[in-house]
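Participant: Got a predicted structure plus its sequence, pasted below:
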Amino acid sequence: MEIGLVGLGSIGMAVANNLFRAGHIVCGWNRGKLPCSILRAAGGRVATNPEEVFDACEIVISALSDDSAVEEIFLGSGLLNRIPKDSVHVCMATISVRCASALERAHRERGHAYVSAPVLGNSTQAIAAKINIVAAGDPATLHRVTPILEAVCQKVWLFGAVAYHANVAKIATNFLLGSAVEALSEALALIQRNGLDAEEYMSLIGNTAFSAPAYRMYGDKIIHEAFIPSAFKLSLAARDLALFKSLANSSGLELPLADATMQRIEDAMAEGLSDHDLSALSYLSLRIR
């Protein structure tokens, strides 16, 4: 099957390569030219615009960066008025519930199918098809696209017929990640300041109450101050915490841990760490006062 891709960044190219390995043909488009050249060299077909991708492929996956990119390409350009009625759009972007709802509504009004399918994981995991995908939308469409998504991830987690529910799950998960890394940073700062071996402590918690992969991965980064290269930039964590806070406000919730975590991320960014890994939050806790 020929699968379309709109957006050939680190996640998009990883998805393309895994689709190739699964035996699919890929037709892709990207605003920048270099990713298009890489796709062509890998055996893919390069489209001149997103409309051409939809014309060539019944199922199109978009892997764009944020609300602004999604709105510009899909909602502000008139694209949805020009693509075939039976088009299926699978959006992998981390976007707000407001944007996801507008996108689903715009597709439905024009007779298209839409699935929200944000990614849990980073580009390294995406290359190895070890990301997780949270998907929601029309059940028949979900049934149709799930085998394709399974080719690029370790598991597809289905969250029902309301497309934006997948985005809520993604936003909540990234909040948990940010707050967990801040909590781990503070615990390790206390451990090290009092002369304990940090790696022994990580072994303790990793084999008892806190055996989650996030603790293992970020604990190692914190101990070795491996903040560059970044698996998940602080600037992206700030974006995701802002989405969480906005959704909490619109849901009538007061969630103080989100405020505290956001403040720590902003403080770290003020220290010039925006492009560093999320684990660089530990810099604030470990520095000498």
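Facilitator: On my side now, so go ahead.
Participant: Could you use CA atoms for every contact and neighbour count after this?
Facilitator: Fine.
Participant: for the protein, longest helix please?
Facilitator: Using DSSP state H, we find that the single longest helix of the chain is helix 164-193.
Participant: In terms of secondary structure, what does that helix contact?
Facilitator: helix 97-109, strand 113-116, strand 132-137, helix 198-206, helix 213-223, helix 234-250, helix 256-270, helix 282-286 (3 or more CA pairs under 8 Å, 6 or more residues apart in numbering; DSSP states H and E).
Participant: among the ones you listed, which is the most enclosed?
Facilitator: strand 113-116 (a mean of 26; mean count of other CA atoms under 10 Å).
Participant: Mind checking what helix or strand follows it in sequence?
Facilitator: Once the chain leaves strand 113-116, the next helix or strand it forms, by DSSP states H and E, is strand 119-120.
Participant: Just give me how far that next one sits from the chain centre.
Facilitator: Relative to its chain's centre, strand 119-120 lies at 4 Å (CA atoms, centre = their mean, to the nearest Å).
Participant: Check it against this one:
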Amino acid sequence: MKIGVIGLGSMGYGIAQSLLRSGHQVYGSDINTEAVKRLRAQGGSKADAIAAAHDLNAIVIVVLNAEQTEEVLFGKNDLVSRLTPGTVVVMCVTVAPDFARSAAQRCSALGIHFLDAPISGGSVKAAEGRLSVMASGTQDAFAAARPILDAMAETVFELGDGAGAGSAMKAVNQMLAGIHIAAMAEAISFAVTQGIEPATFLRVIPSCAGTSWMLENRAPHVAEGDYTPRSAIDIWPKDLGIVLDVARKSKFAAPVTAAALQQFIAAAGMGLGREDDAAVAKVYAHNAGIKLPGQTRNMSDSADRETGWRP
């Protein structure tokens, strides 16, 4: 298939790599020209995905949010109007279910299939073609997207015959993921206040009932003092904001989610937005006046240049 991948961040680039490995012709597009050049050097098409839209069989959207998706599909780029009827749009972005349903309806009006297909698994699994996909859409959309799903995913959950169900499930997943990261940060920082080294925390807790996938994945970043962004702090005010918007419309109280969101907002306000989301632990460290690995002074002191801290 000729497949355009719009958005070559850590997840989109991994998906593009998986599609290339499966023998597809992949066209990339991103405002980061270095990512586009890198994809082309690895075998991607020399043509830009948006410029080549008419020739494509499928588009995979892996941009940041609903606003960027709207701009790509229906706004300035107006990509949908340039696609050939029968092409499938696979939207992997975390958005509100209402947006997914609206996008599907507008695509359908032009004869374009639409699969609401948010993803989970992180950048490593994206590059390995081992993502989990929470997908919903018509049977025709699933059929058109099947080769793409086979290349990028280890598990595809088929959640219904209309867009919106996939995004609803992703909201549930992001609720848990955001809470678990904040809980990890709280627990590992609390451990430090009790004289427990992060390395000891990591030796013990993964074998105990209090563990979680997020704890086992993110706590090593704290223990190593390495906040290279695999998934950035800035993602969570957006994603947990979507969760709370959906909850509010459903008149559902989500107090634990709201508390986790406030910690990510605090981290972003401290200038940590582009660091790995495990850096939310620095909020707890600051409040407790403790040092985490890699820090040269207490968080309550002046700016810690080694960690990028801005109190």
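Facilitator: That came through, no problem. Just so we're clear, the structure is a prediction, and the values are computed from it rather than from any experiment.
Participant: Report the TM-score for the pair.
Facilitator: The TM-score (TM-score structural alignment, normalised by the length of the first structure) is 0.89; 287 aligned residues with a CA RMSD of 2.2 Å.
Participant: buried stuff in the longest helix of the first structure?
Facilitator: Buried residues in helix 164-193 of the first structure, counted by 16 or more other CA atoms under 10 Å: 164-168, 170-172, 174-189.
Participant: Out of the helices and strands packed on helix 164-193 of the first structure, which is closest to Glu72 of the first structure?
Facilitator: Glu72 of the first structure lies closest, by CA to CA, to one member of these: helix 97-109, at 11.2 Å.
Participant: mean shift of that closest one relative to the second structure?
Facilitator: Once the two are superposed, helix 97-109 of the first structure sits an average of 1.5 Å from its aligned residues in the second structure (mean CA distance after the TM-score superposition for the first structure).
Participant: any idea of the angle that helix forms with helix 234-250?
Facilitator: Helix 97-109 of the first structure runs at 80 degrees relative to helix 234-250, counting by axes from the mean of the first three to the mean of the last three CA atoms, to 10 degrees.
Participant: Residues in contact with helix 97-109 of the first structure: which ones?
Facilitator: Identification of contacts with helix 97-109 of the first structure by CA atoms under 8 Å, 6 or more residues apart in numbering yields 67, 71, 74-75, 80, 113-116, 163-164, 167-168, 247.
Participant: again, only using 6 Å
Facilitator: Here helix 97-109 of the first structure makes contact (CA atoms under 6 Å, 6 or more residues apart in numbering) with Tyr114, Tyr164.
Participant: do the same with stretch 212-223 of the first structure
Facilitator: Ser279.
Participant: let's see it at 10 Å
Facilitator: 177, 180-181, 183-185, 188-189, 192, 197-199, 201-203, 205-206, 210, 224-228, 277-283, 286 (CA atoms under 10 Å, 6 or more residues apart in numbering).
Participant: tell me the contacts of the residue nearest to Leu158 of the first structure when sequence neighbours are not counted?
Facilitator: Leaving aside its sequence neighbours, Leu158 of the first structure sits nearest to Ala135 (CA to CA, 6 or more residues apart in numbering; 5.0 Å). By CA under 10 Å, 6+ apart, the residues touching Ala135 of the first structure are 90-92, 115-119, 142, 145-146, 149, 156-167, 169-170.
Participant: try Lys130 of the first structure
Facilitator: Lys130 of the first structure is in contact with Leu120, Gly121, Asn122, Ser123, Thr124, Val152, Cys153, Gln154, Lys155, counting by CA under 10 Å, 6+ apart.
Participant: quick one: it is in a helix?
Facilitator: No: with DSSP: H, G, I helix; E, B strand; the rest coil as the criterion, Lys130 of the first structure is located in coil rather than a helix.
Participant: Can you tell me how far it is from Ile171 of the first structure?
Facilitator: Distance of Lys130 of the first structure to Ile171 of the first structure, computed by CA to CA, to the nearest Å: 19 Å.
Participant: Quick check: closest non-adjacent residue to Thr160 of the second structure.
Facilitator: Careful, residue 160 of the second structure is Gly and not Thr. Here the residue nearest Gly160 of the second structure, using CA to CA, 6+ apart, is Ser136, at 4.9 Å.
Participant: what lines up against the one you found once you look at the first structure?
Facilitator: The equivalent of Ser136 of the second structure in the first structure is Ala136 (alignment by TM-score structural alignment).
Participant: That match and Ala113 touch, don't they?
Facilitator: No: using CA atoms under 10 Å as the test, Ala136 of the first structure is too far from Ala113 to be in contact (11.6 Å).
Participant: Find residues that contact each of these two.
Facilitator: Val90, Leu142.
Participant: which one is the spatially most central residue of the first structure nearest to, not counting chain neighbours?
Facilitator: By CA atoms, centre = their mean, the first structure has its centre lying nearest to Val119, at 4.2 Å. Leaving out its chain neighbours, the residue that sits closest to Val119 of the first structure by CA to CA, 6+ apart is Ile133, at 4.7 Å.
Participant: Contacts only, for that neighbour.
Facilitator: By CA under 10 Å, 6+ apart, the contact list for Ile133 of the first structure reads 92, 116-121, 146, 149-150, 152-158, 166, 170.
Participant: cool, Glu34 of the second structure as well?
Facilitator: Glu34 of the second structure neighbours (CA under 10 Å, 6+ apart): Leu8, Arg40.
Participant: once aligned to the first structure, how far is the helix or strand that contains it on average?
Facilitator: Glu34 of the second structure belongs to helix 33-41 when assigned by DSSP H and E. In the superposition with the first structure, the average deviation recorded for helix 33-41 of the second structure is 3.0 Å (mean CA distance after the TM-score superposition for the first structure).
Participant: Now do the buried residues in that helix.
Facilitator: By 16+ other CA under 10 Å, the buried positions in helix 33-41 of the second structure come out as Ala35, Val36, Leu39, Arg40.
Participant: before we move on, what about stretch 147-155 of the first structure?
Facilitator: Ile148, Leu149, Glu150, Ala151, Val152, Cys153, Gln154, Lys155.
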